[in-house]
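Student: Below: sequence and its predicted model.
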Amino acid sequence: MSGDAQISRLKPGKRTDIRRENERTILDAAEKVFAEAGFGGATMQLIADMAGLPKANLHYYFATKEDLYRKVVQQIFEIWLDAAMIFDDAPGPVEGIGGYIDAKMDISRTHPHGSKVWASEVMHGAPVIQDYLETTLRDWTEGRIKAIQRWIDEGKMAPVNPRHLLYMLWATTQHYADFGHQIQTLNGGKALSDRQWNEAKASVKDMVLRGIGAK
């Protein structure tokens, strides 16, 4: 009996739990395979092998490789969106931008493969997610620009270009994921320890907030 057939015989609550767990396993495996092989080099069989599931199970949850790829990209972007919510209620750039840096740095540590998938897609001209960039990302960016401009108008930070400040924040925080191997090599071949990671976050925040004259 196939895994999907076995799931269908379980009670509804148990079926939901198993489906959720299987989907999470598939997405974690896909994130890693897409990060290492790219969209073109990845196959559903490679992802199934990484997930330790039959290939048929992948198609049960995601009909095509593109469907799975878009879900991986959507997942990392939604995590970034959650991190940016701190902008909405922050009274100023120290709390808003400082908190955003903390969150983005933590995401780079916990979801390095997702960041690499996003970076690779964009560097290749976003052939699969261009529509996502033109809608969701554009709207999100405009909202953050308005928040930064408000703090500038209130005299809480220097009159910098909000858009280019965002670009710099993305580049800096995601560097710790996209170039993690380089950082590890320069750290004596070891991943940054908790202490080193906290030092990195504090340093990035200090340099950015002092640079924009945050109050």
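Tutor: That came through fine. Numbering: from 1, shown residues only.

Student: Could you use CA atoms for every contact and neighbour count after this?
Tutor: Will do.

Student: Following the longest helix along the chain in sequence, what is the next regular element?
Tutor: Longest helix of the chain, by residue count under DSSP state H: helix 12-41. Of the helices and strands lying after helix 12-41 in sequence (DSSP states H and E), the nearest is helix 44-51.

Student: Now do that following helix: everything it contacts.
Tutor: Residues from elsewhere that reach helix 44-51, judged by C-alpha atoms under 8 Å, 6 or more residues apart in numbering: 25-26, 28-30, 33, 54-55, 58, 65.

Student: let's bring in a second model and compare:
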Amino acid sequence: MSVTPRKTASRARPVLVEEDEGPKSRIRQLNEAAILSGAERVFARAGFGGATMAQIAEEAGVPKPNLHYYFGNKADLYRAVLDRVLHDWLSPTDVITAEADPREAIESYVRTKMALAYERPDASRVFANELIHGAPVVGELLRSELRRTVREKAAVLDAWIAEGRMAPLDTTHFFFTLWASTQTYADFDVQVRAVLGHDSASPRARKRAIEHVLDLTLRACGLQRD
């Protein structure tokens, strides 16, 4: 059993209705993504305690029962949101492989992380809020998947350093620094806007920030830009 969108007169967003299809059909995937995106925005603004399923349904443009149909309850939906955010943050590290060109791989990762900060700031904020409160939901995920990924990618960077392909640095703390420099444009955008003023949201301001973070990162790695 899955669902398909049906337009309503009151909202431009789809309302979900049931129809017979496979358990993980394309339609189901799209509906789940819409709910997760709506939940991401609500959790970022209200936190887990302040968010309600009714608010999330309104934000996602779906009937409230559909949230329960897909995710059961608020706690399960919150966990699913955090899991998606972490997955979307770790996937870009796939470019960091032993065979890759160090400059190209690191530049690709920085650009992707900056794009996520600008295009999905609520994802960063909801995750940051979870960490500030001690990571009660994703703590185990951090100690398993995140730790494993950082160790694997740090080992690649260590090999590049040993081969003389980049400058020596602490490859584990390199990731902490990179996350801090990229995610600040989402988590602390109020601070950025306060300093930059009306120009902070312009394409020119975004390009300036991306080039700055990229330049600092590559210089720390002893890598030259084209």
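Tutor: Looks like it arrived, so ask away. As the structure is a computational prediction, the values presented were derived from the model and not from experiment.

Student: Need the TM-score from the superposition.
Tutor: The TM-score (TM-score structural alignment, normalised by the length of structure 1) is 0.88; 210 aligned residues with a C-alpha RMSD of 2.2 Å.

Student: one step back: closest to R195 of structure 1 among the contacts of helix 44-51 of structure 1?
Tutor: D28 (26.5 Å; C-alpha to C-alpha).

Student: could you measure that closest one against Q75 of structure 1, distance?
Tutor: 10 Å (C-alpha to C-alpha, to the nearest Å).

Student: Specify which residue of the two has the higher count of neighbours.
Tutor: Applying other C-alpha atoms under 10 Å to D28 of structure 1 and Q75 shows that D28 carries more neighbours, namely 18 against 15.

Student: Run a quick neighbour tally on the closest residue to the more buried one other than its chain neighbours.
Tutor: Excluding its sequence neighbours, the residue lying closest to D28 of structure 1 (C-alpha to C-alpha, 6 or more residues apart in numbering) is A51, at 7.7 Å. A count of nearby residues for A51 of structure 1, using other C-alpha under 10 Å, gives 21.

Student: which one in structure 2 is aligned with A51 of structure 1?
Tutor: Under the alignment (TM-score structural alignment), A51 of structure 1 pairs with A60 of structure 2.

Student: Please enumerate the strands of structure 2.
Tutor: Ranges of strands within structure 2 are 2-6, 15-19, based on DSSP state E.

Student: so what's K74 of structure 2 up against?
Tutor: So K74 of structure 2 contacts 52-53 (C-alpha under 8 Å, 6+ apart).

Student: quick one: buried residues of stretch 89-96 of structure 1?
Tutor: For stretch 89-96 of structure 1, burial by neighbour count (16 or more other C-alpha atoms under 10 Å) applies to 90, 92-96.

Student: Rebuild those residues as TSV, extending it with distance to E121 of structure 1.
Tutor: Listed next are those as TSV, based on distance: C-alpha to C-alpha, whole Å:
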residue	distance to E121 of structure 1
A90	32
G92	33
P93	30
V94	32
E95	31
G96	28
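
Student: Give me the aligned partner of I107 of structure 1 over in structure 2.
Tutor: So I107 of structure 1 corresponds to L116, using TM-score structural alignment.

Student: okay, now G114 of structure 1: neighbour count?
Tutor: 28.

Student: And it, how far from E78 of structure 1?
Tutor: Taken as C-alpha to C-alpha, the span from G114 of structure 1 to E78 of structure 1 is 11 Å.

Student: for V208 of structure 1, same thing?
Tutor: Distance from V208 of structure 1 to E78 of structure 1, by C-alpha to C-alpha: 24 Å.

Student: Counting neighbours around each, name which of the two comes out higher.
Tutor: Shown here are V208 of structure 1 and E78; by other C-alpha under 10 Å, V208 has more neighbours (18 against 12).

Student: P93 of structure 1 matches what in structure 2?
Tutor: Match for P93 of structure 1 (TM-score structural alignment): P102.

Student: Would you confirm that R109 of structure 1 contacts H175?
Tutor: No: R109 of structure 1 is beyond contact range of H175, at 10.4 Å (criterion: C-alpha atoms under 8 Å).

Student: Alignment lookup: K71 of structure 1 to structure 2.
Tutor: Match for K71 of structure 1 (TM-score structural alignment): A80.

Student: tell me the centre residue of structure 2?
Tutor: Note on structure 2: the residue nearest the mean C-alpha position is V85, at 4.1 Å, using C-alpha atoms, centre = their mean.

Student: Name the nearest residue to it, ignoring sequence neighbours.
Tutor: For V85 of structure 2, the closest residue by C-alpha to C-alpha, 6+ apart turns out to be A123, at 6.0 Å.

Student: Give me the distance between the one you found and A80 of structure 2.
Tutor: 12 Å.

Student: One more: G164 of structure 2?
Tutor: According to C-alpha to C-alpha, G164 of structure 2 and A80 of structure 2 sit 41 Å apart.

Student: More neighbours: which of these two?
Tutor: The neighbour count for G164 of structure 2 versus A80, taken as other C-alpha under 10 Å, is higher for A80 (15 against 10).

Student: could you measure that one against E152 of structure 2, distance?
Tutor: 25 Å.

Student: next one: R143 of structure 2
Tutor: Taken as C-alpha to C-alpha, the span from R143 of structure 2 to E152 of structure 2 is 14 Å.
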